[in-house]
Structures are given as structure tokens and as C-alpha cells.
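> below: sequence and its predicted model.
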Amino acid sequence: MTEEREFKPVPRIVWAEPGDAEAVAERIAAEVSKPGRKRIAVPGGSTPIRIFDLLAHRKLDWSGVTLTLTDDRQVPDDHEASNFRKLSAALGSSGATIERLEEGRRVDPFDLVWLGMGADGHIASLFPHMVAEIRPGRTVISTTPIPLPPEAPFARLTLNRRALCAAKEVIIVITGDEKRRVIEKAQNGNDASYPVSDVLHGCGAPVTIYWSK
């Protein structure tokens, strides 16, 4: 049985122009440069690597920034599929604090949540079909996508919906025409089969979509 979701009024949704990697890096750099301490959630996978590289070459003060992955594979830190390994390699020497995902850990609200999205509309490791822990509040949960993707056949750790939605702002970074069609469909309707719909329609935080070919 599909869980019924109560959709709230659509928040402000903006498509960034331009929406390429350089524009995303500029947005993250602007967040890092704000005064005071900042909490930023960042995605795993292959897409953010170029943006992490662009950020690593900027002269930014990361000392007041805490970075948390939106999700990771349940593998050792030195495994090639580890998102923690990739993030640490890119920004571990920047001065930022990198929080490790731990199942059941309570999550403080974020200043910015940066999400990717799969062609099936999944965000972080919240999939249309999955086995998932149900935990109250803003927490890290364990999920297993159904079916397991052959390129990454691992159980996952992910911020749950409440943790992702506890943000002052959300950005979604996608590439390619297929993903654009998916997110436009999710934006224009209340199709709860796409997990990204929860962010577009149910969180209440402003959402900026960065899309490039």
C-alpha cells in the first residue's frame, strides 16, 4: 500500500539561469562566505565531483562550515563507492567539518540542502521503491533500493524526509533532458510516486533547480 502524503502549498520554485556546474559552485561559495556558522548538506555520486573540484580551487574560508552527506553507501570509508571518501578527498583539507552519517543519529537543521535526483525521481537515497527504516524526527535512516542498481548494489544511509526538509533553502542539481522531463512532471503535478515531489511540494523551503545538458 502506498503511503498517502499531504501536500502543502507549492513553495517558491526557481530555475537558475545559468544552471551549469560553475553556477552551482558560485551558489555554494556564496553560502560558505556568509558570516557565522553554516550547515550544508551535499549529495554523493558522480555529479558533484566537478563542483567539489571547482570549490577546492577557490579561496574560501570553510572553518565555520559543517558538511553532511545527504546519503552514502554502506561500505567502508576506503571503498571506491564511498561518498564519504570522495567528499573527504575533495574538501577534507579545506577546514570544513565533515559529519559522518550514522544510522539513527538526530540531524540539526541545515542552512542549505543540495540535492541531486535520479531518473526515477529519487533524491538522496529515498527511492520510489525501497526497504526503509521508519524513524521519527530528523534522523539518518537505512534504505535499500528495489531493485538494487547494478552500478551501486549497496544498502544506503540517508537523511530522511524530515531532515532534508529542515532547511532554509534547497537546491536541486540535475543534468540531461530525461531528468528535466521528470522534474517538470513532478513540479507540475502532485505525483507522490516521485520522491522529489516531497521537496517540491511538501517542504515549504524555497527551491532552486540547476539544470544543464
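Arrived safely, thanks for sending. Everything quoted here is computed from the prediction, not taken from an experiment.

> going forward, measure contacts between C-alpha atoms and count neighbours the same way
OK.

> burial count for Glu99?
If you count neighbours by other C-alpha atoms under 10 Å, Glu99 ends up with 12.

> can you check Pro206 too?
17.

> contact partners for Leu115?
Contact partners of Leu115, counting by C-alpha atoms under 8 Å, 6 or more residues apart in numbering, are 42-43, 70, 123-124, 170-173.

> so it versus Leu157, what's the distance?
Distance of Leu115 to Leu157, computed by C-alpha to C-alpha, to the nearest Å: 15 Å.

> equivalent analysis for Ala119, please.
For Ala119, the distance to Leu157 equals 20 Å [C-alpha to C-alpha].

> now the helices for the protein?
Secondary structure of the chain by DSSP state H: the helices cover 21-32, 48-56, 83-91, 161-165, 177-188, 196-202.

> neighbour count for Ala119 and Leu157, which is higher?
Legend: neighbour count by other C-alpha under 10 Å for Ala119 and Leu157, higher for Leu157 (27 against 17).

> OK, contacts around that one?
Contact analysis of Leu157 by C-alpha under 8 Å, 6+ apart lists 71-74, 101-103, 125, 140-143.

> let's bring in a second one:
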Amino acid sequence: MTDVVWAYPGDAGAVAAHVARVIARHGPKRLAFTGGSTPLKVFALLAQQGLDWSDVTITLTDDRRVPDDHPASNFGKLNAALGASGAAFERLEEGMAVQPFDLVWLGMGEDGHIASLFPHMHALVRPGPSVIATTPIPLPPEAPFDRLTLNKRALKATREIILVVTGASKKALLEQVLAGSDAYPVSDILRGYGPPVTIYWSE
């Protein structure tokens, strides 16, 4: 079973320190970052650290199918935050095969979804680690867009996963999953066979 640990502390500074340690490793690194508001805080912290990003390739775990300059574009926000870092950026393209990662950073929704793998969705199934198209059911009113996302095999094709969540309700859901629930997309990451997971939780 998956090795799961809770990190203390679990705030943005601790997440930034974890990512910085991966970046500092010798040789090429491949990282997959989540979207949302928390990563922007971490990106700002990382940008202040003088890290060498020259052998780092960054992709997203998922994104909305909108132009880069759309407010809902995770790629647009990632590029604005780290575009000057010297890292290479790999865009998500439907059907593309995905090479293994050194780190996959996941968030989680209130419904237990990870990346853009929702409890209920239309999705195109593809074999192997790849990028698939998904449409949440129902479409979230705050982000009513089709998505591109790494599939489960791609998310698990990594040396390690960090799962970064905030709020008491999400902590309760994770505790429910770790106690045995298989009812959520995150269940497969925490309870199936796969890479080790470090949970960073803060209020």
C-alpha cells in the first residue's frame, strides 16, 4: 500500500521548502504542479530563493481549456509566476504520452477530486500515462470549462507525490479516506499502490 505521511508544519513555506529540495537535486528534474491559489503563494516564495531551474521541466497536473490570457488558465498563471525562472515548460496536449516525474504536486477539491479527475465526469480513457480530456459533471459554476488532465497512471508515474490541502472539511475527508473509504478520486492516490505521498495541510 501507499506510504502516506502528514507533514508538520503544513503551510506554504513548508511546501516551498519541499519543492526547493527537489529542484536542488543533481541532474534533470520533471515536476508537475497543480493550479489554484495556494501554488501562487508557493511560487512567490520559490522565486525569492535564487534556485537553479535550468535543468527543471514543469508541467501542470491539469488545466482548463481556455486561452493562456484567460483568468481561469493555470498555464497563464504558472508562466506569469515562473516564466523568468529559466525552467522549461511542457504544455498539456490531449493524448500525449507522459514521461515519469520526480515530483507531482496535487491539490484536492471538496468533493475529493484531484487534478481534473472528478467523482462524476465525461472522460476519454487512454492507456498508459497520458493526458486525457475531461468534463466535470456538473460543471462547477466558478469554473465551467472542459479540462485537460494527467490520468491516474501519469499522476502515479513519479518518485513522490505531495498533496496540499487547506480547511477542516478537506482534512476530515482525507481522514475518512485513510480510514478505509474508496469513494473519492483521491482514494486511489492514498490507498492504492503507488509512490509515497506527503500531505501538507493547513487551516
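Thanks, I have it. All of these numbers come straight from a predicted model, not from anything done at the bench.

> sorry, back to before: redo the helices of structure 1 as JSON lines? Include mean neighbour count and distance to Trp15 of structure 1.
Below are the helices of structure 1 laid out as JSON lines (neighbours: other C-alpha atoms under 10 Å; distance: least, C-alpha to C-alpha, whole Å):
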{"stretch": "helix 21-32", "mean neighbour count": "18", "distance to Trp15 of structure 1": "12"}
{"stretch": "helix 48-56", "mean neighbour count": "17", "distance to Trp15 of structure 1": "18"}
{"stretch": "helix 83-91", "mean neighbour count": "19", "distance to Trp15 of structure 1": "26"}
{"stretch": "helix 161-165", "mean neighbour count": "21", "distance to Trp15 of structure 1": "19"}
{"stretch": "helix 177-188", "mean neighbour count": "16", "distance to Trp15 of structure 1": "11"}
{"stretch": "helix 196-202", "mean neighbour count": "25", "distance to Trp15 of structure 1": "12"}
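
> and the ones you listed as JSON lines, adding distance to Pro147 of structure 1?
Converted to JSON lines, those look like this (distance: least, C-alpha to C-alpha, whole Å):
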{"stretch": "helix 21-32", "distance to Pro147 of structure 1": "30"}
{"stretch": "helix 48-56", "distance to Pro147 of structure 1": "24"}
{"stretch": "helix 83-91", "distance to Pro147 of structure 1": "20"}
{"stretch": "helix 161-165", "distance to Pro147 of structure 1": "21"}
{"stretch": "helix 177-188", "distance to Pro147 of structure 1": "19"}
{"stretch": "helix 196-202", "distance to Pro147 of structure 1": "19"}
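
> Leu150 of structure 2 contacts Val131, correct?
Yes. Judged on C-alpha atoms under 8 Å, Leu150 of structure 2 makes contact with Val131 at a distance of 4.6 Å.

> next, count neighbours for the closest residue to Glu102 of structure 1 other than its chain neighbours.
Among residues not flanking Glu102 of structure 1 along the chain, Val140 sits closest, at 6.4 Å (C-alpha to C-alpha, 6 or more residues apart in numbering). When neighbours are counted by other C-alpha under 10 Å, Val140 of structure 1 registers 25.

> pull the contacting residues for the counterpart of Val140 of structure 1 in structure 2.
In structure 2, Val140 of structure 1 lines up with Val131, judged by TM-score structural alignment. Shown in contact with Val131 of structure 2 (C-alpha under 8 Å, 6+ apart): 92-98, 148-151, 154.

> what's the spacing between the equivalent of Val65 of structure 1 over in structure 2 and Asp63 of structure 2?
Using TM-score structural alignment, the equivalent of Val65 of structure 1 in structure 2 is Val56. Val56 of structure 2 sits 20 Å away from Asp63 of structure 2, going by C-alpha to C-alpha.

> which one's more surrounded, these two?
Each of Val56 of structure 2 and Asp63 has its neighbours counted (other C-alpha under 10 Å); Asp63 has more, 24 against 19.

> quick check: that one touching Phe75?
Yes. Asp63 of structure 2 is within contact range of Phe75, at 7.0 Å (criterion: C-alpha under 8 Å).

> and the counterpart of Pro185 of structure 2 in structure 1, how many neighbours does it have?
Aligned by TM-score structural alignment, Pro185 of structure 2 pairs with Pro195 of structure 1. Neighbour count for Pro195 of structure 1, taken as other C-alpha under 10 Å: 23.

> and what of Tyr193 of structure 2?
If you count neighbours by other C-alpha under 10 Å, Tyr193 of structure 2 ends up with 12.

> quick check: the gap between it and Arg153 of structure 2.
Applying C-alpha to C-alpha, the value for Tyr193 of structure 2 to Arg153 of structure 2 is 11 Å.

> what's the answer for Ala123 of structure 2, then?
14 Å.

> same question for Arg25 of structure 2.
The gap separating Arg25 of structure 2 from Arg153 of structure 2 is 24 Å, by C-alpha to C-alpha.
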